[in-house]
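Participant: Pasting the sequence and the predicted model now:
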Amino acid sequence: MTITDPQLVVLSLLAGAVVVVPLFQRLGVPSVLGYLVAGIALGPHTPGPVSIEAEITRPLAELGVVFLLFSIGLDLPLARLRTLRRMIFGLGLLQVVACGAVFALAGLACGLAPPVALVVGVTLSFSSTATVLAILVERNEAVSHHGRIAVAVLIFQDLVVIPLLVLLPLLAESPGQIATALGLAGVKAALAVLSIYLLGRLVLRPGYRYLGTIRTPELFTAANLLLVLAVGWATAQAGMSMALGAFLAGLMVADSSYRHQVEADIEPFRGLLLGLFFITVGMSINLPFVAAHLDRVIGLTVVLALAKALLIGLCGVVAGIGAIQALRVGLLLAQTGEFAFVVFGRAHELHLLSADQAQTLLAAVALSMVITPGLAGISRRLALKLKSHSAADLFNPGAEHKSGHVVIAGYGRSGRTIARALEEHGLDYIALDLDIDRVARARGAGLPVYYGDAGQPGVLRSAGIARARAAVITVNKPRTAERAVAQIRQAVPGLTIIARAHDLAQKEILRSAGASAVVPETVEASLQLAGLVLRSAGLDAETVTRTLVHQRNQIDPPITSGDAIDRG
């Protein structure tokens, strides 16, 4: 049954997303791929009880791209561009040029016309922002050195998408005049940026200021939607894409004080519409065609991923980020990004790509995103192996005979704060952490920080746990923290072990594992807030301190004399 009723189409799309995407997330697969699978299942190319004509969903797909570009513009305030400018406009530019040139030449060799080969080559140089950021956040690597480099490259790729989308219709109209088309695209984009910048200065900020005085949340949300759609419509009327207008609208708001509220208001619409966009992309994938040409799709995916990882790695070395970091970034960005679905779909509509070419490229893009988590895992293992050969002192504290020190498991924000406090009072410590980049930076600064899992007996022996004064557990992952507490308690039954917990439930688990004292983050923050409230109510400092001590002791009894930290 083919559904043509718009209301049933929307209901079917939402039902497909609600059923498939949570299943993929439980399996640890990016939600983007869940949306693609839902679209493939509902699409006209897949046999099944229900199918939807892809043409009906096109307006929803376009709105998804519009809101995605607005969010990207919103994430690019001038301060962020300045901070990452060397990586964005250095490594980012080098990567797009190198990958785009190599892939464009390969396209020419395969018989594509020069303008089309250029579009395909540049598009294949893009990586998946959604997939890469999801992996970095999941593995707590978003603020790591290689994570920041990857984000900088993704920012430049997102910037390149804008002129590419402007260029596509110009290439379709005048394929033999690519230089003229590029120049016209640049002039149009420059005029659009100037006009929207002036509009933002003269109208946008005073308008938001006025809405802020009214204090009506729904009006603020309506104004945000109006901004995105109105600016997008204006650029479309000027002969450019709505996506370009939405991106420029995001730039207008990015440096204003209203940015975070606008981002919060837009997020639900962006997430929903972008999900529907990926469903429509999945609907356009011809599964029987892919199955019939599976060897071609797999071969193209493997060649693209390997070539891209190698090229990005070489660009990283040239940019001076080091061979190991370049390897990690190259493998992390080896896939092709979600904007390829937009560009290749649009190129097919404009008859720049044939149906077979578009289907092969779209299938290879989707498959490259599927293998990204595996490539990220390989990059981490290779980096650890290489660093173990090049910097052995990162892994061996050699403190088996050390005494009177504190062992800190986890050198994140909490661990660094504790280490600085110990240094201030002349107390010795050894810190263990599983973030190799964080350890390398600390070792470079001459700090006693080493790579190792505090839940491993051998690592604890090397850190001199038997003669330590105390152990402090600050790691983020609950299971890792529990294992570290249990191993330390087993190794040294009388040692004071102080642990950080996220909440009261984890506190009880850590106490059961053997922690002497546990500080729940949420509770401690609540006590600090309570202290400020009591002081503002006029209570004297002594009364406030006594109250907080009483409340804290009710939650976690004080350490007894047998657990005193002056051990050793």
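Facilitator: The structure has been received and is ready for your questions.

Participant: C-alpha only now, for contacts and for neighbours.
Facilitator: Fine.

Participant: Could you list which residues are in contact with Thr417?
Facilitator: For Thr417, the contact set (CA atoms under 8 Å, 6 or more residues apart in numbering) is empty.

Participant: ugh, wrong one, I meant Val122
Facilitator: Taking CA under 8 Å, 6+ apart as the test, what Val122 contacts is 96-97, 99-101, 103-104.

Participant: Could you grab the helix/strand/coil label for Ala431?
Facilitator: The assignment at Ala431 comes out as strand when based on DSSP: H, G, I helix; E, B strand; the rest coil.

Participant: which residues touch it?
Facilitator: 407-411, 415, 448-450.

Participant: Please determine how far it is located from Ile196.
Facilitator: According to CA to CA, to the nearest Å, Ala431 and Ile196 sit 51 Å apart.

Participant: same check, this time on Val523
Facilitator: 47 Å.

Participant: Settle it for me: which of these two has more neighbours?
Facilitator: Taking other CA atoms under 10 Å, Val523 and Ile196 do not tie; Ile196 has more neighbours (20 against 17).

Participant: another one to put next to it:
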Amino acid sequence: MEGFLFQATLYLITMVVAVPFASRLGLGSVLGYLAAGILIGPVLGLVGSETQDLQHFAEFGVVMMLFLIGLELEPRALWAMRSRLLGLGGLQIVLTAVLVTAGLVAFDYDLRIAIAVGVTLSLSSTAIVLQTLSEKKLMQTAGGRNAFAVLLMQDIAVIPILALLPLLALPGARAIAQAESGGDHAAISLIESLPAWGVTLVTLGAVVATVAGGHYLVRPLYRYVHAARLREVHTAFALMIVASIASLMLMVGLSPALGTFLAGVVLANSEFRHELESDVAPFKGLLLGLFFITVGAGIDFGVLFGKPLTIIGMTVALMLAKGVVLFLLSLVFRIRGRNRWLFTLGLAQAGEFGFVLVAFSLKQRIIGADLAQTLLLVIALSMLLTPLFFILYDVLGRRLADETTPLKADEIDDHQPIIIAGVGRYGQVVNRMVTSSGFKTTVIDHDLKTIQLLRHFGFKGYVGDPTRPELLKAAGLDTARVLVACLDDRDANIQIVRYARRQRPDLHIIARARDREHVYELYRAGADDIVREHFDSSLRMGRYVLENMGLSEYEAHELQALFYKLDREAVRDLAELWKPGVPNERNPEYVARAKVLNRDLEATLMAKFAKARERRTDQEHPESE
């Protein structure tokens, strides 16, 4: 018990200390976990052989991650990815395996060994890549979606790879491996004893059971569990779904990550999807972090220092070979600009399934112990370098122009007195209110789907990038009376306001701001009226609170209006003291003035509230006069 508590404390302290430190340096959590594992493992020697057992347990975090990803994907979206899965993902696996195999054969490795190593190293790290894409909010980019398609295809490919590897062993070695495995994998041995058609039926049956269970069994079970109204039972139910499906997949020789992903897709449209997601997400994060720490702790620097040039050379050659394949595929599949580099640099490593496949190949007597140690080290080093590749992508992304073919802008055939730049969830409400009041607008947005949706409901809009000066000119900037900047991108809003103010000093500009800092930036750029996204809705909520605390609707409205007036004056006052690039808390003049304004605001509101209460008392007790 004491040993377990010590190890648990050590790993938790490592997570809490190392990851925030790495994130502050802009390195990302994955690199922080890996570096922390190296520190407590090879460097300080605080962990030992239990790391390998812990790693097998932590791999369950990858399974949970695929389940959560499946919850975000509708079956129709998965079907729409079929060309990317089979084309992009399939070609990546085949070409990388062929290239690695050819390289090993050139160095006099046996063909069987070369093929086994080639298919093993063709897989990339689902855990690191998806975690990093999620952290950097790159999952919805073209590069992120294509990377996900490749990773998903690799998870699917684990099944035929596991079937292929025993065929690469010599007959005698295969018999020894089967004898040694004995009853360790009873479920897999049972399947292997079946004829081919029996294995196929059992496998398909497991997949059908997963899909049917998601549709017909999980829902009534959830309603039964929900009746208990205990959060811990909900959590146990979510973990039960993941663990049971993963166990079923293992019993029939399939990838547990693939099975849970399929279950997530089936449950993506269910009414309790978000409940499952919130219950599983904390466990996924902890186990993935633990997995990365064990990868770092498992690096054998003794082997590395024994033949450093060989191992480093193999790691660099592997990542270079995968990078070349990925880059060529990005050209073939027309992945352009920053997305091409995200796709290429993000997947140019070996993956966590490589650890499993190396161990399996060793057990099947396909590769020897020395080569297995070398491969494990190459896989770990390539995973360790991956966060650095994402940092390289960030640098390239800032320097390189996006080569994506720009969408051809619509020809704007009329000019209206009001121009609305950006018609997403925010600009749509503005446009509806203005047009419903009888005024005409010219709406511009760079998102084709948004404009098509707008036109579907009878509103006219034009496709184009509102930050382009020539497009604003074509929209009638020279004659417009009001410009409304409603883009989601805060920097783009500032750019539009700054350009419009230079061109039209007399134009009235109304801009959308995300927060108070953004207000100051837009104020400097020349906006006349600036609306913070959530400010008005927050005021309305505050008014409801006052009404429910005993104030009349009129009194609450008066306090809301007064707060609005004073806050606007305070923001304009503080905007003169705001210094770009300097945090407000480190600006003494700003802090001092903000404190004075807050005291004045509180005193004014309290006086107003006291008058309202006094007036109500007089109305309730007129005889006291």
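Facilitator: Now that the structure is in, tell me what you want to look at. Nothing here was measured: the structure is a model prediction, and the numbers come from that model.

Participant: Which members of the contacts of Ala431 of structure 1 are positioned in helices?
Facilitator: Gly415 (DSSP state H).

Participant: Dump the contacts of Ala431 of structure 1 into CSV; add distance to Ile371 of structure 1 and neighbour count as well.
Facilitator: CSV is the format used below for those (distance: CA to CA, whole Å; neighbours: other CA atoms under 10 Å):
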residue, distance to Ile371 of structure 1, neighbour count
Val407, 38, 25
Ile408, 36, 28
Ala409, 32, 28
Gly410, 30, 26
Tyr411, 31, 26
Gly415, 34, 20
Pro448, 37, 16
Val449, 33, 30
Tyr450, 31, 27
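
Participant: now, which of the contacts of Ala431 of structure 1 lie within strands?
Facilitator: 407-409, 449-450 (DSSP state E).

Participant: Tell me which residues of stretch 545-564 of structure 1 come out buried.
Facilitator: 547-548, 552, 556, 563 (16 or more other CA atoms under 10 Å).

Participant: Tell me the one of those residues nearest Glu508 of structure 1?
Facilitator: Glu508 of structure 1 lies nearest to Asp556 out of the buried residues of stretch 545-564 of structure 1, by CA to CA, at 10.0 Å.

Participant: The closest one contacts Ala517, doesn't it?
Facilitator: Yes. Asp556 of structure 1 sits in contact with Ala517 when judged by CA atoms under 8 Å, with a separation of 7.1 Å.

Participant: do you know how far the equivalent of Val96 of structure 1 over in structure 2 is from Arg399 of structure 2?
Facilitator: Aligned by TM-score structural alignment, Val96 of structure 1 pairs with Gly89 of structure 2. Applying CA to CA, the value for Gly89 of structure 2 to Arg399 of structure 2 is 28 Å.

Participant: Neighbour count for the two, which is higher?
Facilitator: Gly89 (25 against 10).

Participant: The nearest residue to that one once chain neighbours are set aside: which element?
Facilitator: Nearest residue to Gly89 of structure 2, sequence neighbours excluded (CA to CA, 6 or more residues apart in numbering): Val150, at 4.0 Å. Using DSSP states H and E, Val150 of structure 2 sits in helix 142-168.

Participant: now Ala38 of structure 1, nearest residue through space, not along the chain?
Facilitator: In space, Ala38 of structure 1 is closest to Gly16, 5.4 Å off (CA to CA, 6+ apart).

Participant: give me the element the counterpart of the one you found in structure 2 is part of.
Facilitator: Mapped onto structure 2 by TM-score structural alignment, Gly16 of structure 1 lines up with Thr14. Using DSSP H and E, Thr14 of structure 2 falls within helix 2-24.

Participant: Would you mind pulling up the elements that that helix packs against?
Facilitator: Using 3 or more CA pairs under 8 Å, 6 or more residues apart in numbering; DSSP states H and E as the contact test, the elements touching helix 2-24 of structure 2 are helix 29-38.

Participant: Pull out the buried residues from the very next helix or strand once past the helix it packs on.
Facilitator: Sequence order places helix 50-58 as the next helix or strand after helix 29-38 of structure 2, per DSSP H and E. For helix 50-58 of structure 2, burial by neighbour count (16+ other CA under 10 Å) applies to 51, 55, 58.

Participant: so the first one touches Ile299, yeah?
Facilitator: Meaning Thr51 of structure 2. No. Thr51 of structure 2 sits out of contact with Ile299 when judged by CA under 8 Å, with a separation of 10.5 Å.

Participant: can you map out the helices along the stretch 451-600 of structure 2?
Facilitator: 469-474, 490-503, 516-525, 535-548, 553-575, 588-620 (DSSP state H, counting those that start in this stretch).

Participant: Those helices into TSV, with extra columns for distance to Ser181 of structure 2?
Facilitator: Formatted as TSV, the helices of the stretch 451-600 of structure 2 follow (distance: least, CA to CA, whole Å):
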stretch	distance to Ser181 of structure 2
helix 469-474	70
helix 490-503	60
helix 516-525	64
helix 535-548	64
helix 553-575	72
helix 588-620	70
